[in-house]
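Enquirer: Fold the following.
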Amino acid sequence: MLVGPAGAVFVDWNWLMRGAGWTDFVGLLPLARRDGVDVEAWLTRSALTRDVPPASIDAWLAVIAAYMLPNADEPVWPGGPPLVRVHQRLYARTFLDWLGARRGWTTAQR
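Expert: Take a look at the predicted model:
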């Protein structure tokens, strides 16, 4: 939380960027969905996302998964937190699972 003369601002340093206001909100939803929350209903009810084109939300889900995947199986850097790779794989998987459900993709049975 940054506090200044105009008030307080909450900053999510993990996702530090400038962009559409809905991206942080959508970024929270895959884990909620994984826990059984009907996040599609949240998308239509929230003023942040109700007017966002579905393809934009899908693209954002794909971007975050693509960001998390490249290093997810690499060794952790010296002194790095051991669970960072678990976190990356979890986020990539939950984002891709939701994206697949939204796009109607099915997975092959093994």
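Enquirer: going forward, measure contacts and count neighbours with C-alpha atoms only.
Expert: Noted.
Enquirer: What are the boundaries of the strands in this structure?
Expert: Using DSSP state E, the strands of the chain run over residues 2-4, 7-9.
Enquirer: Could you also give me the structure for this next sequence, so I can compare it with the first?
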Amino acid sequence: KDASGALVGTLEMPMPVGLVGGATKTHPLARLALKIMAVRSAQELGEIAVAVGLAQNLGALRALATEGIQRGHMALHARNIALTVGAVGAEVDQLAKRMAEEKDVRADRA
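Expert: Predicted coordinates:
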């Protein structure tokens, strides 16, 4: 927060990226990722890294500004547990809501 109480987020990426040598040339998944993204230069890779960082930063700011990270995470976790135990359709939301309200999100009690 700044002096006026407004929520402020920043992103700094003081780390250089490169494509010459290292994992980008030897690791099969790194090569595949670069191919999928059609990255042809370190500049492009850096731009993608910054875009991902910015998206994550904005997502975190949204969570903080709305429901809070922990509450949002618990709601998502409750939904995943409901799906894991076989809830379908409207049951998923009903079960997830009940577990979250009772603050007891576990598969064995779902």
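Enquirer: TM-score, when you put one on top of the other?
Expert: After superposition, the two chains reach a TM-score of 0.30 (TM-score structural alignment, normalised by the length of the first structure), with 45 aligned residues with a C-alpha RMSD of 3.2 Å.
Enquirer: The strands of the first structure: which one's closest to Ala55 of the first structure?
Expert: The closest of these to Ala55 of the first structure is strand 7-9. By C-alpha to C-alpha, the value is 29.5 Å.
Enquirer: excluding its backbone neighbours, what's nearest Lys25 of the second structure?
Expert: Take Lys25 of the second structure and drop its neighbours on the chain: the residue closest to it by C-alpha to C-alpha, 6 or more residues apart in numbering is Arg31, 6.3 Å away.
Enquirer: what's the next secondary structure element after the strand or helix carrying the one you found?
Expert: Element membership of Arg31 of the second structure [criterion: DSSP states H and E] is helix 28-37. Next helix or strand after helix 28-37 of the second structure toward the C-terminus (DSSP H and E): helix 42-65.
Enquirer: which helices and strands does the very next helix or strand once past that following helix pack with?
Expert: Past helix 42-65 of the second structure, further along toward the C-terminus, the next helix or strand under DSSP H and E is helix 69-84. In terms of contacts (3 or more C-alpha pairs under 8 Å, 6 or more residues apart in numbering; DSSP states H and E), helix 69-84 of the second structure is packed against helix 42-65, helix 90-102.
Enquirer: Mind doing that once more with 6 Å?
Expert: Here helix 69-84 of the second structure is seen to pack against helix 90-102 when contacts are counted using 3 or more C-alpha pairs under 6 Å, 6 or more residues apart in numbering; DSSP states H and E.
Enquirer: tell me which residues in the helix it packs on are buried?
Expert: 92-93, 95-97, 99-100 (16 or more other C-alpha atoms under 10 Å).
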